[in-house]
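*Asks:* need a 3D model of the sequence below.
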Amino acid sequence: MRRFLLFAFSLLLVLSISFQSIAQGIRVQYPKTVKVNHTDTYFGTTITDSYRWLEKDDSPETAKWVEEQNKVTFEYLEKIPYRQKVKERLEKVFNYPKYSSPFRRGDNYIFFKNDGLQNQSVAYIQKGLEGKAEVLLDPNTFSTDGTSRLGAFSISKDGKYLAYGISQGGSDWQTYYVMEIASKKVLPETIEWVKVSGLSWQAGGFYYSRYDAPEKGKELSSKNENHKVYYHKVGTEQSQDELIYQDKDNPQRFHFAATTEDEKFLVLSISDRGKGKRGDALFFRDLSKGEKGFTPIIAEVGDDSFDLIDNVGDKFLIETNRNAPNNKVILFDPKNPDEKNWKEILPEREQPLNSVSSAGGKLFATYLKDVTSRVSVYDLTGKLENEVELPAIGTVGGFGGDREDKFVFYTFTSFTFAPTIYRYDIATKKTTLFRAPEIDFKATDYETKQVFYPSKDGTKVPMFIVHKKGLKLDGNNPVLLYGYGGFSVNLLPGFNPLLIPIFEQGGVYAVANLRGGNEYGEKWHEGGRKLNKQNVFDDFISASEYLIKEKYTSSEKLAIQGGSNGGLLVGAVMNQRPDLFKVAIPQVGVMDMLRFQKFTIGWNWIPEYGSSEQDEANFKNLYAYSPLHNLKETKYPATLVTTADHDDRVVPAHSFKYAATLQEKHQGTNPVLIRVNVKSGHGASSTSKRIEETADIYSFIFYNLGVTPSY
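*Replies:* The predicted model follows:
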């Protein structure tokens, strides 16, 4: 029962705060942050929210606060003598061509390429694999500063049209456009206010999902509700789009529509995460018969997930975790819909099924074994045909294609293995190298180790540790520990050239595969969800203690980093163990666990976190670890909070309020700063912004760990 009482916002100024600290010889004078009288009551507990006014992202007062905070932060960063050299080194190691795997439409192949430092990757098209590649779409032309990004990208089955989305400044909002591929002419129609949407073609048009236009000035913060599915016919205005589905009685539901490869069926997926449900319902419409209604596959939203792979005739291949926490694939027959008639095609295995795709009449199933990929090939009846031999231990992605494809592509990567594209021939079951990376990187100079350390409750947690060969375990190495631990997200081995400058300075990079992810299936996720969330923090703290115990580092040489849910992680553990870390980098974090559901699509996270309004047990659990509400008067690590003005997924108010409170409570000399990126979102909106932010983060880490890099 909801017992959340909102009190009137007091405009009375009760206090202005100003603090200063001195770190490594750089004096920091923090801006004054106004405190106001505002309290909320949850289940009889009164909570003070002195910086509530910072939630108003469009107010002049908030804009001034951001300007003053950035001034202090960038003045500090500018005094770090090697900051520019770090940036130059990052640009150099990042400056090499990067390709995506190609995919086919008719006789043409399409792929993406970034020459090295282009702000956005460019889409190319060529006839056959040996044809001359021509630019199909260059997102670098979307804006003069390179901060407008390509979102959705889908080519019609006949290869005649390309529909694509553009997001401005890093926002999750997209505007869709249509291009005639032969002439490369962009048609006049635009589709606005698209968010959390697919793009599926059928009969000269496509299905997509959108919200109504938000209140002017509140586009980046107002709650998103009433998700609708539309059909857009090419050559018409958006006002003429056909409404396919809406549910006014359940405003916090997501609705996705997708067509099968043969465009015979439209499949509607519905989730109800605003009510805390993890799964989805599934319906279909037979377009070949002109049906207008939907027939249920799964009629009610629950906690089990159901994802369409494709149809086999009039039946559907579906991936699900129903009675299978590691996932399985079933065949659903609409003529015999009862669950007892479902046919298991790929039964659940000991290893979690990470992904499954179909191409060339086969199913390609990628499983995880101790956080690394294994690929099995099956026919459509579930008969195992072979395992795909991978070049090393690491992560694989791809294997998508059409039914008539004779071969598919996949990309393989690991921490010291730059993404490499391979071609897999379906008939011969042979893999050949298709495109190797053109990068000056000697993998043999580095080593990757996977360890399993005990968490607080004895659970064995995997962690990857990467560094240059010859590392001395003397407790004096700078270490950057990264974590996430939530939403079933797996942190798999992958190459990041921006880590090279860390390794070059004798640094160690560690990735802890915390509970809350899906590295070991739904049970692993469940172990770090809702009332079990403290396990995630215990796992991360234990990872830090392991690195110190094994003499990789010490508390004075340990930096921690995480973004989004990982930003929450960093904020929580530096509250619980401020003595354990020297530097903390919480990025775009969910810091106010009592109010996250109030903004944009924050209600979408209720199945993961619970809600302060749900019941007293969930409120107490969230209040116990909420980074904002557990800051106390003590010494904190050197902290650089990062967020962005166009982050409409985790709104910057989380970081604003957290940084203001941290500056108020912090008793030590370590700097506690906030860096607010402009025209960027939940992730960097361009290559240049990514490198600039990374350079500032590394400079901050080096400086506060006492490392003077030499390049």
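*Asks:* please make it C-alpha for all contacts and neighbour counts, starting now.
*Replies:* Fine.
*Asks:* other SSEs contacting whichever helix or strand residue 345 is part of?
*Replies:* Taking DSSP states H and E as the definition, residue 345 sits inside strand 343-346. Helices and strands touching strand 343-346, by 3 or more Cα pairs under 8 Å, 6 or more residues apart in numbering; DSSP states H and E, are strand 328-332.
*Asks:* quick one: residue 367 and residue 348 touch, right?
*Replies:* No. Contact criterion Cα atoms under 8 Å: residue 367 and residue 348 do not qualify, at 10.6 Å.
*Asks:* looking at the two now, which is surrounded by more residues?
*Replies:* residue 367 (23 against 18; other Cα atoms under 10 Å).
*Asks:* gap between that one and residue 584?
*Replies:* Taking Cα to Cα, to the nearest Å as the measure, residue 367 falls 33 Å from residue 584.
*Asks:* now swap in residue 600 and tell me
*Replies:* Relative to residue 584, and taking Cα to Cα, residue 600 is found at 27 Å.
*Asks:* when the two are compared, which one has more neighbours?
*Replies:* residue 584 (29 against 20).
*Asks:* could I get the buried residue list for the strand holding residue 345?
*Replies:* 344, 345, 346 (16 or more other Cα atoms under 10 Å).
*Asks:* same question, stretch 109-118
*Replies:* 109, 110, 111, 112, 113, 114, 116, 117, 118.
*Asks:* between which two of those residues is the distance greatest?
*Replies:* Across the buried residues of stretch 109-118, the longest distance by Cα to Cα is 23.9 Å; it joins 109 and 117.
*Asks:* which parts of the stretch 351-500 of the chain are helices?
*Replies:* Counting by DSSP state H, counting those that start in this stretch, one finds helices in the stretch 351-500 of the chain at the ranges 500-504.
*Asks:* let's see this one next, to set against the first:
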Amino acid sequence: MRFFSLSLAALLALVACSTTPAVAPASAPGVAAAPAPSGPVPPVARRVPHPVTLHGDTRQDDYFWLREKENPEVRAYLEAEAAYTAAVMKPTEALQRKLYEEMLGRIQQTDLSVPYRKGGSLYYSRTEEGKQYPILCRKKGTLEAPEEVMLDLNVLAEGQKFLSLSEREVSDDGHLLAYSVDTTGFRQFTLQVKDLRTGKTGVERMEKVTSVVWAADNRTLFYVTEDAAKRPFKLWRHTLGTPSSEDVLVYEEKDERFTLGVQRSRSGEYLIASSDSSTTSEVRVWPARNPTAALTVVAPREQDHEYSVDHHGEQFYILTNSGGRNFRVVTAPVKSPGRANWKELIPHREAVLLQGLSLFKNHLMLYEFEAGLPHLSITDLKTRASHRISFPELVYVVYPEMNEEWDTKLLRIAYQSPVTPPSIYDYDMVSRGRKLLKQTPVLGGYDASRYQTERVMAEAKDGVKVPVNLVYRKGLKKDGSAPLLLMGYGAYGFPAFLGFNSNDVSLLERGVVLATAQIRGGSDLGKAWHDGGRMRNKMNTFTDFIASAEGLIAQGYTSKERLAIEGGSAGGLLMGAVMNLRPDLFKVVMAHVPFVDVLNTMSDASLPLTVGEFEEWGNPQVKEDYDYMRRYCPYTNVAARDYPTLLVKTSFNDSQVMYWEPAKWVAKLRALKTDKNPLLFQINMNAGHGGASGRYDRLKEVAFDQAFLLTQLGVAQ
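*Replies:* Next comes the predicted model:
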């Protein structure tokens, strides 16, 4: 048995989680006794009345005190929950080990990514068996050249419980690497510069950096820092060899709805600073060869006008939603890029969402969405002839990969489907031929022909058709007997993909059907699909998901007794909302870092993301928004009723959904729910929004989740 450090209160809770009837002792702060029969005893958080009044409506937030991160009672309660979860899950430890070994056995642990060319060098990453993190490398000229290790993340992670790499930008001359890392999980990244010739890291150390880019002089670095609410808002210019205290503030974004980012055009000729809210954009540009030049605004911000900019020759190419919600492409002269000079290149289309564009010397690539599927379209900039790249499968994921070369006819793309492992291709934009460079190996005899993908439509309560993508082992009997895991997200305009994950094979081989619902709130079917599931249309997200579940049951894919659902972050909000709306519909719910305390969080402008998301969820200070959000806020609407079996997961250092949201939700559920179904709360005390950072640690987390799912669905082993 492996031991880990616990506080006295958590150790006492472990005793209470033994098979001997017991109650948590009175000396355990913040944890009250819960009468129970023999078996693990769930902790019960103490209730401290905390009324919250807004618009004349008073809500009781009895678990507000769990926000006190430094309070020993809070840690004691969280550790007691962890101890209870461990005790309940102890009988599944053998299954967890088996699942972990299965998943690990499918991975080629010592592996190499497909190298990409940039500035005369070939860049790639590799992994080594037994090491948690990748190693970033390059070779100059050809693959036969000696390997140069740029950054070994395993070395950076020594002595750390968490490590995440964000930015990694190499200067034009290839001598310098700017990189940023986070060692807490709070997504607060520190920027440093490494001289790749000497292997030494410079004196630069910029804190709270969110984006970074080199100017063309190989000595000027532009970077953006965040404020106390984690909003990227200040653009700085740093000159190598000078102290960071002398860095020049180039631009400050003062509107709290907007975030700021910096990048470089694909041509390399321009630096681009973008200010974006959920609905509005403003872009500034200046020459990469003249880093001290004044910034030029392409088009002043106008409410509900979104646009982005890239550069080619004497023109800027602009993706804009002026003239249509799904965007169109216009060009503008570099010398006078204002809207008065925009000329349409590609018109708006009602059925096609233009999600992004990439420019090459002779070609334009558009990333599009139509009918819930992604597409890549190529336009020859000389002839204006266009074509779409075709793909053979019914359900798939495709996106542009690392394309760092400007003068090339080859487009590097990444492709996968629920049954096809991630595959890297070079696509010839002239001949239209493609070459498979690598398909991620899946060890252990994986056979894609054993599985079936399918796309079905569910009818929402207002008659709208909602796509649902599925994958399952062939031979499925559509008699309602199969266990099914339905996943969803439905927010921010993010599309919902059902791609390949070798870990899923463990579920598929045990007969579990996997499904993803493309519900409103995402942009799968265009920006109107996003609009249909945000602000005062948010209820559509939840009713679409419920309709998807009911549709799968009606078509015989599963039954209520064998249906599990899963979502994370905003998808965790989805889980909480549909649990309140239809607790009878689901057998098992898995909620990861769930955004469930919507009203309280969106009322606190000091928290990360809050102000910027008023245009996604609404502003509770506006009574109409408050009344609407109150209808679906999961924490607010917990009531004395039966709920499904529930696993809630979070991390102590999460900066996007604070740990106290799921903690309060679990505490309130424990106090009010009337069923005897398991309610487990697992918190990673050393991670952030994405969970564990090491690849082996992540596999253990997945094995835990799958063991819970399979056990609760009664899937025979």
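*Asks:* what does the TM-score come to for these two?
*Replies:* Put the two chains on top of each other and the TM-score (TM-score structural alignment, normalised by the length of the first structure) is 0.90; 676 aligned residues with a Cα RMSD of 2.4 Å.
*Asks:* related to what we said a few turns ago, what's the average distance of the strand holding residue 345 of the first structure to the second structure?
*Replies:* Following superposition, strand 343-346 of the first structure is found to deviate from the second structure by 1.8 Å on average (mean Cα distance after the TM-score superposition for the first structure).
*Asks:* I figured residue 543 of the second structure hits residue 462, correct?
*Replies:* No. Using Cα under 8 Å as the test, residue 543 of the second structure is too far from residue 462 to be in contact (9.4 Å).
*Asks:* so those two - more neighbours on which side?
*Replies:* Higher neighbour count among residue 543 of the second structure and residue 462: residue 543, with 21 against 9, using other Cα under 10 Å.
*Asks:* alignment lookup: that one to the first structure.
*Replies:* Counting by TM-score structural alignment, residue 543 of the second structure corresponds to residue 538 in the first structure.
*Asks:* what do we get in the second structure for residue 37 of the first structure?
*Replies:* If you follow residue 37 of the first structure across to the second structure using TM-score structural alignment, you land on residue 49.
*Asks:* so what's its match up against?
*Replies:* 60, 61, 62, 63 (Cα atoms under 8 Å, 6 or more residues apart in numbering).
*Asks:* again, 7 Å this time
*Replies:* For residue 49 of the second structure, the contacting residues are 60, 61, 62, by Cα atoms under 7 Å, 6 or more residues apart in numbering.
*Asks:* ok, the residues you listed in the first structure, which still hold?
*Replies:* Compared against the first structure with both residues aligned by TM-score structural alignment, their matches' Cα atoms under 7 Å, the contacts of residue 49 of the second structure retain residue 62.
*Asks:* buried ones from the contacts of residue 49 of the second structure, can you make that a PyMOL selection?
*Replies:* A single PyMOL command selects the buried members of the contacts of residue 49 of the second structure (16+ other Cα under 10 Å):
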select buried, resi 61+62
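*Asks:* same list, the contacts of residue 49 of the second structure, but as JSON lines with distance to residue 202 of the second structure and secondary structure please.
*Replies:* Output for the contacts of residue 49 of the second structure, formatted as JSON lines (distance: Cα to Cα, whole Å; DSSP: H, G, I helix; E, B strand; the rest coil):
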{"residue": "60", "distance to residue 202 of the second structure": "52", "secondary structure": "strand"}
{"residue": "61", "distance to residue 202 of the second structure": "49", "secondary structure": "coil"}
{"residue": "62", "distance to residue 202 of the second structure": "50", "secondary structure": "coil"}
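*Asks:* what is the nearest of the contacts of residue 49 of the second structure to residue 521 of the second structure?
*Replies:* Out of the contacts of residue 49 of the second structure, the member with the shortest distance to residue 521 of the second structure (by Cα to Cα) is residue 61, at 28.2 Å.
*Asks:* can you give the contact residues for stretch 670-689 of the second structure?
*Replies:* Counting by Cα under 7 Å, 6+ apart, 81-82, 85, 161-162, 184-186, 593, 639-656 sit against stretch 670-689 of the second structure.
*Asks:* cool, stretch 612-631 of the first structure as well?
*Replies:* 1-4, 43, 531, 568, 571-572, 575, 591-594, 610-611, 658, 662, 665.
*Asks:* swap in stretch 601-615 of the second structure?
*Replies:* 229-231, 256-258, 277-278, 535, 619-620, 655-656.
*Asks:* let's see it at 8 Å
*Replies:* Applying Cα under 8 Å, 6+ apart, the contact partners of stretch 601-615 of the second structure are 228-231, 256-259, 277-279, 535, 619-621, 655-656.
*Asks:* in strands, which of these appear?
*Replies:* In strands, defined here by DSSP state E, the members of the contacts of stretch 601-615 of the second structure are residue 259.
*Asks:* show me how to select, in ChimeraX, the buried members of the contacts of stretch 601-615 of the second structure.
*Replies:* Paste this into ChimeraX to select the buried members of the contacts of stretch 601-615 of the second structure, with burial taken from 16+ other Cα under 10 Å:
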select :230,231,256,257,258,259,277,278,535,619,620,655,656
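*Asks:* where along the stretch 451-600 of the second structure do the strands fall?
*Replies:* 451-459, 465-473, 484-487, 513-517, 563-568, 588-592 (DSSP state E, counting those that start in this stretch).
*Asks:* which stretch of the first structure lines up against the fifth one?
*Replies:* Aligned by TM-score structural alignment, strand 563-568 of the second structure falls on residues 558-563 of the first structure.
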